[in-house]
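# pasting the structure only:
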């Protein structure tokens, strides 16, 4: 999508900042991310908002909408997601948490 930077390589590491995806991932968690070839509702992704392309966020895909994907954090008290910024463009899919608690992420909200 025009104006939304892609990931610079096939694989990326991301560090979570803030509580918006708690308890699934927490502030300081390190994530392994693959460039987004495909994604489906329930996936945890790395995304950008066309209205704020400098902002890279970790969110959960809810549904496809005009202009991209509706994404939300797992913590309903924090609204730095599509509720505030509109549709997002997925740039990567989170494959696993590497640290401090290694493992795969659940496909649905806790």
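Great, that's in hand. Please read these numbers as outputs of a predicted model, since none were measured by experiment.

# only C-alpha atoms from now on, for both contacts and neighbour counts.
OK.

# residues making contact with the longest strand seen in the chain?
When the chain is parsed with DSSP state E, its longest strand is strand 52-65. The contact list for strand 52-65 (CA atoms under 8 Å, 6 or more residues apart in numbering) reads 3-5, 16, 20-21, 40-49, 69-74, 81, 85, 87.

# here comes the other one, which I'd like you to weigh against the first:
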């Protein structure tokens, strides 16, 4: 099953790229640089879970180890979330964190730079189930928002990922 990300569309007051529109002003500005995307599939488990929301930064510099939102090379209307592993001729080699899901560069090859549209900045985790006790609610609140961290990829890991 292909990974899928939903960006907020025009029907909810956002432009198609996910950047918020400023009331009474043209597109652009600081808010346009950020967007919100929802993760639907498990290719990035354990880092991201289905249902997680991502605050993404458009046009941010991508480095190896960053979590990125990109257009699927074969279906460019489909947005996917992957980890940028390394630069190669023609673009980025990307992988999911879940070793059991292979919908990544092992399947579709290097992703051209123009298809990498944003870098994940924050993860917003919705509550799972009903939070009945104050302790459970506090526990969820502490873990609900976290930075999406880059993973330092050493050369041996990069070689192993490329060899598969």
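Perfect, I can see it now. Being a predicted model, the structure only gives us computed values, none of them experimental.

# any idea what the TM-score comes out to?
The TM-score (TM-score structural alignment, normalised by the length of structure 1) is 0.85; 104 aligned residues with a CA RMSD of 1.8 Å.

# rewinding a little: which strands and helices sit next to whichever helix or strand comes after the longest strand of structure 1?
Sequence-wise, the next helix or strand downstream of strand 52-65 of structure 1 (DSSP states H and E) is strand 68-72. Applying 3 or more CA pairs under 8 Å, 6 or more residues apart in numbering; DSSP states H and E, one finds that strand 68-72 of structure 1 contacts strand 52-65, helix 82-85, strand 89-99.

# any idea which of these is most buried?
Across those, the average number of neighbours (mean count of other CA atoms under 10 Å) peaks for strand 89-99, which reaches a mean of 21.

# still on that earlier bit, what's the matching range in structure 2 for the longest strand of structure 1?
Using TM-score structural alignment, strand 52-65 of structure 1 corresponds to residues 75-88 of structure 2.

# how far does the matching stretch sit from its chain's centre?
Offset of stretch 75-88 of structure 2 from its chain centre (CA atoms, centre = their mean, to the nearest Å): 9 Å.

# check the mean deviation of the longest strand of structure 1 from structure 2.
Comparing strand 52-65 of structure 1 with its match in structure 2 after superposition yields a mean distance of 0.9 Å (mean CA distance after the TM-score superposition for structure 1).
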